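In: coords below, sequence missing:
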């Protein structure tokens, strides 16, 4: 009788709530992660994808960015006054005779009104540089600034390059992101790699054409973020859930290595006409391995391209030496049906939460970039080896990335992010005080 009463109660519950009995014999529909487990989520396919793109592509991406900032450094400079080659005076002695002082240092933009070493009886009235400039080549044999003489009355050109390249880069970055959403991660990665190569070739060939130089510089400003994001999105998607934080850690550490590599390569090649082409060649080398970069199966499924997504799954299985499970196509179709498609930039404003989160991400990213690249841009003003300064900055990121990823995996994403922001603020304040003193 108890059994009959139980069944009656169950029947009443189902009729009242519409919720069926949770039976241990009922098996949930397979998920995409189960397909990954069957075809291999950490096999040969993922290994070479992570090594070439998550590691090397992320490294070269940040290397290219930082090498350009180093190429835009303004070395110490002073007016060139002809005549020293006719004398036995050192550079310092000649500057004492021909360059007025401004406080404890020599003027960068003024010289005494004399043309050569025999005219010391003439006027000692300071005038603007008449014969160009000389540059301190202790660290940089040639930069964009010293080659183009973007100093003194022309120093605004450097600010224009940084300002307008970032503004144009923001607009192009939105376009690159839109291309990734509309046409896939693989075309996006191809576009970003091409932008790096084309940009670094153009900046070397066209520094005399300032608008073209700015446009070329903006290509990398636009491609930096989408390039890393497309790599990590595919790398994380094709890895099992337990090891996705590890993939993010690989990408973060590779970017730190890129900062270090930028300092080391620029130190070995202090002439920007050699260091920037090295960045272009490094990014170009990735084209030889581009066949290893797949399209996102989830993105293909969301676009209704089930057979193409299944082809990618089969390719991963073949590379890993496994077989595709029979339920793979069913899972792909389920993924496609479960995703709501939001297209276009206006989709950002489709809900209050999306607007709020997007705004917070923009602010956080802007502060992050400002904190990082302010030191890179101002590195030539420090009385130390600027290349070692960049290497040290990249080296400091390595333990920081490991710590953040460790705490994120252990305690979640929220509080480690807050703690990272607070530590960055304290570090920036400390650095500001040290530079001021």
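Out: Looks like it arrived, so ask away. Only a predicted model underlies this, so the values are computations on that prediction, with no experimental measurement involved.

In: make it CA atoms for all contacts and neighbour counts henceforth
Out: OK.

In: The closest residue to residue 349 other than its chain neighbours: neighbouring residues, count only.
Out: Excluding its sequence neighbours, the residue lying closest to residue 349 (Cα to Cα, 6 or more residues apart in numbering) is residue 355, at 5.5 Å. Using other Cα atoms under 10 Å, residue 355 has 14 other residues around it.

In: Quick check: next helix or strand after the one helix or strand residue 355 maps to?
Out: Secondary structure assigned from DSSP states H and E places residue 355 in helix 352-377. Next along the chain after helix 352-377, taking DSSP H and E as the criterion, comes helix 386-411.

In: Residue 269 touches residue 278, doesn't it?
Out: No: using Cα atoms under 8 Å as the test, residue 269 is too far from residue 278 to be in contact (9.2 Å).

In: Not including adjacent chain positions, what is the nearest residue to residue 196?
Out: residue 220 (5.5 Å).

In: okay, now the one to match up with it:
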């Protein structure tokens, strides 16, 4: 799509490189226009800190928090009766739970089965010395969970274990599928409707999807739907502001913009597990890590539409509005008129738009697109 094939160039090891299809600095009138508005000033600094670095940090927490919230700690069948004894937890589990081998061949207490007998009146710790152990059965009284690291997670609250152990896997599958779909759909929308609408859609879907999923854990279907909503716009949440940031900056600043985003992502993914370690409860953790993404909407004053995209659509008057907004904050005077701007691009071909269909233009390209989407 045009975002990655034309405007954005290629990221190689975090460094922005111009693609061969993109015009050079000297051939592109857009660069002269950006110099008039200021392509290295206060506006770029504010934009990069809030929307490239800040949104990357907040978005990273919103994107990754579901992984921790869906953690399944060590668990075992709850067997009533221990309260009538002085057994330790280890002694009680040894008495009431069968052993099984894990995937490394080591023996451990069963997570999903218990001995099929009543333990409520046990008074003798040597119950099995002279008696054949009974058959096992699935957990009859719910589960107990290891609370060493968390008081609760979504699976421990909803008991998504044993017969429901695929519930968590399905959540991740739905999230990945919607990410792939969103990358295609939102990328195309960015070329058709502009970067600014895609930015607002991405923030709204990602943050609201996560927050609504907090309220719907009791309904697995709705939980899956809202998790899918969040995943749908994850890629565009990071890409849209970065693309605009690169377009309005000097060429030599573009590698720094990639650094801003990487730094924000690193901060977000570092702070997030510390929050869970401190809060120990999945619900408050999800709120704390989802709301910051929505709060970025408070800085809508600095959200601009891509001037380059507006020019590519021959919307010169709207492009001048964006240039003047940048120039005002940078302390520059932008005095180019709509007629002059139209004259600069007179006779120049509009930038081609590479839609979704172009990814399937030919057998080899279609095959590679399918393989990459499936692998993701």
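Out: Now that the structure is in, tell me what you want to look at. Just so it is clear, the structure is predicted and the values come from calculations on it, not from any experiment.

In: mind checking what the residue nearest to residue 196 of structure 1 lines up with in structure 2?
Out: Alignment note: residue 220 of structure 1 maps to residue 230 in structure 2; criterion TM-score structural alignment.

In: Could you tell me how far the one helix or strand that match maps to lies from the centre of the chain?
Out: Per DSSP H and E, residue 230 of structure 2 falls inside helix 220-232. Here helix 220-232 of structure 2 is found 13 Å from its chain centre; the criterion is Cα atoms, centre = their mean, to the nearest Å.

In: Which elements pack onto the next helix or strand after it?
Out: Moving toward the C-terminus from helix 220-232 of structure 2, the next helix or strand (DSSP H and E) is helix 234-247. Of the remaining helices and strands, those touching helix 234-247 of structure 2 by 3 or more Cα pairs under 8 Å, 6 or more residues apart in numbering; DSSP states H and E are helix 55-69, helix 166-193, helix 195-215, helix 254-279.

In: One more pass at 7 Å, please.
Out: Of the remaining helices and strands, those touching helix 234-247 of structure 2 by 3 or more Cα pairs under 7 Å, 6 or more residues apart in numbering; DSSP states H and E are helix 166-193, helix 195-215.

In: returning to what we had before: can you tell me how far the residue nearest to residue 196 of structure 1 is from residue 185 of structure 1?
Out: Between residue 220 of structure 1 and residue 185 of structure 1 the distance is 17 Å, computed by Cα to Cα, to the nearest Å.

In: Quick one: neighbours of residue 354 of structure 2, just the number.
Out: Neighbours of residue 354 of structure 2 under the rule other Cα under 10 Å: 17.

In: One more: residue 80 of structure 2?
Out: 14.

In: Could you identify the residue of structure 1 that aligns with it?
Out: Aligned by TM-score structural alignment, residue 80 of structure 2 pairs with residue 82 of structure 1.

In: What of residue 291 of structure 2?
Out: Using TM-score structural alignment, residue 291 of structure 2 lines up with residue 281 in structure 1.

In: buried set for the strand or helix carrying that match?
Out: Using DSSP H and E, residue 281 of structure 1 maps to helix 272-285. Neighbour counts over helix 272-285 of structure 1 (16 or more other Cα atoms under 10 Å) mark 272, 273, 275, 276, 277, 278, 279, 280, 282, 283, 284 as buried.

In: what's the answer for stretch 144-155 of structure 2, then?
Out: Residues 144, 145, 150, 152, 153, 154, 155 are the ones in stretch 144-155 of structure 2 that count as buried (16+ other Cα under 10 Å).

In: circling back: who are the contact partners of the residue nearest to residue 196 of structure 1?
Out: The contact partners of residue 220 of structure 1, by Cα atoms under 7 Å, 6 or more residues apart in numbering, come to 195, 196, 199.

In: Repeat that for residue 348 of structure 2.
Out: Residue 348 of structure 2 touches nothing, counting by Cα under 7 Å, 6+ apart.

In: do the same with the one 3 residues further on
Out: The contact partners of residue 351 of structure 2, taken as Cα under 7 Å, 6+ apart, are residue 312.

In: Next one: the counterpart of it in structure 1 from residue 301 of structure 1, what distance?
Out: Counting by TM-score structural alignment, residue 351 of structure 2 corresponds to residue 340 in structure 1. To residue 301 of structure 1, residue 340 of structure 1 is 12 Å away according to Cα to Cα.

In: Over to residue 156 of structure 1?
Out: Where residue 301 of structure 1 is concerned, residue 156 of structure 1 sits at a distance of 50 Å (Cα to Cα).

In: So which of the two has more stuff around it?
Out: residue 301 (24 against 11).

In: In structure 2, what residue corresponds to that one?
Out: Here residue 301 of structure 1 is matched to residue 311 in structure 2, going by TM-score structural alignment.

In: For residue 207 of structure 2, see how far away the spatially closest residue to residue 303 of structure 2 that is not a sequence neighbour is.
Out: Closest residue to residue 303 of structure 2 apart from its sequence neighbours, by Cα to Cα, 6+ apart: residue 196 at 7.1 Å. According to Cα to Cα, residue 196 of structure 2 stands 17 Å off from residue 207 of structure 2.

In: Of those two, give the one with the bigger neighbour count.
Out: residue 207 (27 against 17).

In: What residues in structure 2 pair up with stretch 260-268 of structure 1?
Out: Against structure 2, stretch 260-268 of structure 1 falls on residues 270-278 (TM-score structural alignment).

In: hmm, who's touching that stretch?
Out: The contact list for stretch 270-278 of structure 2 (Cα under 7 Å, 6+ apart) reads 61, 149, 285, 289.

In: 6 Å - rerun?
Out: Applying Cα atoms under 6 Å, 6 or more residues apart in numbering, the contact partners of stretch 270-278 of structure 2 are 61, 285.

In: Measure the mean distance from it to structure 1 post-superposition.
Out: Comparison of stretch 270-278 of structure 2 with structure 1 after fitting gives an average deviation of 1.7 Å (mean Cα distance after the TM-score superposition for structure 1).

In: Pull out the buried residues from that stretch.
Out: 272, 273, 275, 276.

In: could I get the residues you listed as a markdown table with distance to residue 139 of structure 2?
Out: Formatted as a markdown table, the buried residues of stretch 270-278 of structure 2 follow (distance: Cα to Cα, whole Å):
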| residue | distance to residue 139 of structure 2 |
| --- | --- |
| 272 | 34 |
| 273 | 31 |
| 275 | 33 |
| 276 | 29 |
